[in-house]
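A.B. asks: Following is a predicted model, sequence given first.
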Amino acid sequence: MRWIRCAAVATLALTITACTTSPTGRQQFTLMSDAQLNQMGREAYDQYQQDLPAAGQAQQRYAQCVASAIITALPEQERNQDWQIRVFESEQANAFALPGGYMGVNTGLFDVAVNQDQLAAVIGHEVGHVLARHANERVSTQTSTQLALSVLSSAAGMQGPGGEQLMGALGLGAQYGILLPFSRRHESEADVIGLRLMADAGFDPRASLELWDNMSAQGGARPPAWMSTHPSHGQRMQGLQAEMDNAVARYEQARQAGRQPNCPRP
C-alpha cells in the first residue's frame, strides 16, 4: 500500500539522520539536540529544588565527594559538563539524573547504599545515563512511535469504536514491545557504564553486587520484568557479574595510579 511505503521512507529518513553511538558501542536513535535536552534538564532540576527539601550539609558533602571522584576520572570533554548533585530529604531509596549532568539523591538511599563504594555504584549509574544520552533516546523513541501510530490511524481510516479499540491495542503493543524494553535496555547499559566509571575512579566495583543484595533484601512487590521499566534485581546482578572481571582490573589499575577516594559517611 502507498501509505505504508511513505511511512517506511519517512522512518528510514529519520533513522539515517538521527543515528548516534552510545559509550558501549550501541547504535542509538536521537532526534533532539543536546542543547534542547540540557535546557529541559535544567528547568526540571530547578523545579526539584523548589519542591523537595534539601538534606544537611554533611550528607551533601558526602554525595559531592563521591560524585567528584567519578567525574574527575571522566575524559575531558565529558568532565567539563556542568555536573551538579543535590541530596534531598526523602525516605524513598532513589536517585535520578537529568540531561545536562543534573543529579539528585534521596536520603533514603543511604539506608541501602551503606558505604562510599555502594553509593558510587548508584552515582556512576546515573552519570552513565547522562553520558549515554538516554533521555534523548527515550524522547525520540516515544515521539517516533506516536507519530507512526498517528500515521497508521489516519492512513488506514481507523475511526469509530472498532478503530479506537484496535489503535488502543496497537498502543499497548508499542508500550510493552518498544518503549519499556528500551527503558530496560537503558538501565542495563547504565549499570555497565556505571560499573566502569566507579572502577576508574577507584571505587570497588564488587560493591555494586552488595548494593543489589541490599535492594533485594528490602523486598516489596515488583511487576514482571517484561512489564517493568527496569530489569529485575536478578537480571541486573547477572549483567554486573558478567562485566566484573574487567571492572576489577580497571579498579586495580586506578588504585595503582593513586585514585583512592576517601568520602566519610556522615
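C.D. replies: Sure, I can see it. The model shown is predicted, which means the values in this text are computed figures rather than measured ones.
A.B. asks: going forward, measure contacts and count neighbours with C-alpha atoms only.
C.D. replies: OK.
A.B. asks: how about the helices of this structure, start to end?
C.D. replies: Taking DSSP state H, the helices of the chain run over residues 2-17, 34-51, 57-72, 76-79, 116-131, 134-155, 160-174, 180-200, 207-218, 233-256.
A.B. asks: Can you mark which positions in the second one are buried?
C.D. replies: To tie it back to what came earlier, the one meant is helix 34-51. 37-38, 41-42, 45 (16 or more other Cα atoms under 10 Å).
A.B. asks: Let's have those residues in a markdown table, adding distance to D200.
C.D. replies: Shown next, in a markdown table, are these (distance: Cα to Cα, whole Å):
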| residue | distance to D200 |
| --- | --- |
| L37 | 27 |
| N38 | 26 |
| G41 | 26 |
| R42 | 27 |
| Y45 | 27 |
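A.B. asks: Out of these, flag the one nearest to R236.
C.D. replies: Nearest to R236 among the buried residues of helix 34-51: G41, at 26.4 Å, using Cα to Cα.
A.B. asks: For that closest one, give me its contacts.
C.D. replies: By Cα atoms under 8 Å, 6 or more residues apart in numbering, the contact list for G41 reads 98-100, 102.
A.B. asks: run the last query once more with 6 Å
C.D. replies: 98-99 (Cα atoms under 6 Å, 6 or more residues apart in numbering).
A.B. asks: what about versus this one:
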Amino acid sequence: MLAVCCLIFIAGCATSPTGRSQFLLFSTDQLDTMGTQAFSAMKTDLTISTQAVENAYVQCVANALIPHVPKSAFDGQWEVVVFADEQINAFALPGGKIGVYTGLLKVAETDDQLAAVIGHEIGHVIAQHSNERMSQSQLIDMGNQALNAVLAANEVPQNNMIMSAIGLGVQVGVQLPFSRAHESESDTIGLILMAQAGFDPRESVTLWENMAAVSGDKPVELLSTHPSEATRINNLQNNMPSALVDFNNTTSRPQCG
C-alpha cells in the first residue's frame, strides 16, 4: 500500500505557473471532458442571455484575452456564454469554456474590470486548479479510509469522534488555505493575462474595491475559501509593477465598452 501511494505521489508531482508545487492525478483530456460535460449541463439548466449588446461585449473582452492563454491550457476554440442571472460571478472550465453571469456586469463597470474577472477565471484553468482540488480530495479520501480501517482494527474508542475531528482539521488546515492559495494564484495569473491583452491592470484593484462595496456579511478569512478583498488587493498591488511592464509593452488597447 505504501509503495502504491509513493508511486501515485511521484506520478502526480507538477509545478504551477507561479512555481508552486502541485499534486495532479488527472490528465488534461479527462479534465477537458469533465469541463465540457459540466458546461453543457449548465447551458441546459440556466437561462442564456439573448441580449445582443451584452453578448458582444463579453465576447469582445474574452476574445482579447484568449490569444494570450498558453496552448497547454487549451488548444482549441473557446466557447463564451452569458447567463441571464443576478449572480455577481463568472467561471472558466477546462475544455475552453467561459461563463459570465449578467449580475457581474453591474459591478465590473468597465471592460478592464471585466477582463480582470475573466482573466482570473481563465487563470484557474491555466494553473489546473480543478485537477489539483480533485486530486487532493481523492488523496484525502484514501488517507481517511486507511486511518479509519486502522482505528477500527485496533478497536480504538470514540473512533467516529476522532474521524470527525480529523475531517474538520483537514478542512480548516488544508483544504480552505489551499482554496485561498488558488484564488490568489489566479489573481496573479489573471493580472498578467489582462495586461498582456492591453487591459489596464490597475483596474483590477478598482474591481475588488467595487466587490467589497457590494459584499454582505462573509465568514472570516480563516474559514473562507476566498481571500478577503483587502488581501486580494494587496496581492494585486504587489504584482502590479510587472503587470504594468507588460501593459506598457503592448500597443493593443481593446475597446469593448
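C.D. replies: All right, it came through fine. Keep in mind it's a predicted model, so treat the numbers as computed, not measured.
A.B. asks: what's the TM between chain one and chain two?
C.D. replies: Here the TM-score for the pair of chains, by TM-score structural alignment, normalised by the length of structure 2, is 0.94; 255 aligned residues with a Cα RMSD of 1.6 Å.
A.B. asks: Tabulate the helices of structure 1 (TSV), appending distance to R86 of structure 1.
C.D. replies: Converted to TSV, the helices of structure 1 look like this (distance: least, Cα to Cα, whole Å):
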stretch	distance to R86 of structure 1
helix 2-17	36
helix 34-51	8
helix 57-72	6
helix 76-79	18
helix 116-131	11
helix 134-155	19
helix 160-174	35
helix 180-200	19
helix 207-218	21
helix 233-256	26
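A.B. asks: which of the ones you listed sits most buried?
C.D. replies: A comparison of the helices of structure 1 by mean neighbour count, using mean count of other Cα atoms under 10 Å, puts helix 116-131 on top with a mean of 26.
A.B. asks: re earlier: nearest to N80 of structure 1 among the buried residues of helix 34-51 of structure 1?
C.D. replies: The closest of the buried residues of helix 34-51 of structure 1, once distances to N80 of structure 1 are taken by Cα to Cα, is N38, at 14.0 Å.
A.B. asks: Show me what that closest one lines up with in structure 2.
C.D. replies: When structure 2 is aligned by TM-score structural alignment, N38 of structure 1 is paired with D32.
A.B. asks: was I right about that match contacting L93?
C.D. replies: No: applying Cα atoms under 6 Å, one finds D32 of structure 2 not in contact with L93, separated by 7.8 Å.
A.B. asks: Centroid-wise, who is the farthest residue in structure 2?
C.D. replies: Distance from the C-alpha centroid of structure 2, by Cα atoms, centre = their mean, peaks at E155 (41.8 Å).
A.B. asks: For the nearest residue to F39 of structure 2 once chain neighbours are set aside, give its distance to I166 of structure 2.
C.D. replies: Leaving aside its chain neighbours, F39 of structure 2 sits nearest to K97 (7.0 Å; criterion: Cα to Cα, 6 or more residues apart in numbering). Separation of K97 of structure 2 from I166 of structure 2 (Cα to Cα, to the nearest Å): 36 Å.
A.B. asks: Could you measure from the residue most central in space within structure 2 over to F91 of structure 2?
C.D. replies: Among the residues of structure 2, the one closest to the centroid is H124, at 3.5 Å (Cα atoms, centre = their mean). Separation of H124 of structure 2 from F91 of structure 2 (Cα to Cα) stands at 9 Å.
A.B. asks: and the residue nearest to the centre of structure 2, what does it touch?
C.D. replies: S186.
A.B. asks: And whichever residue in structure 1 pairs up with it, how close does it get to R26 of structure 1?
C.D. replies: By TM-score structural alignment, H124 of structure 2 lines up with H129 in structure 1. H129 of structure 1 sits 14 Å away from R26 of structure 1, taking Cα to Cα as the criterion.
A.B. asks: do S183 of structure 1 as well
C.D. replies: Relative to R26 of structure 1, and taking Cα to Cα, S183 of structure 1 is found at 14 Å.
A.B. asks: Check M103 of structure 1 too.
C.D. replies: From M103 of structure 1 to R26 of structure 1 the distance is 24 Å (Cα to Cα).
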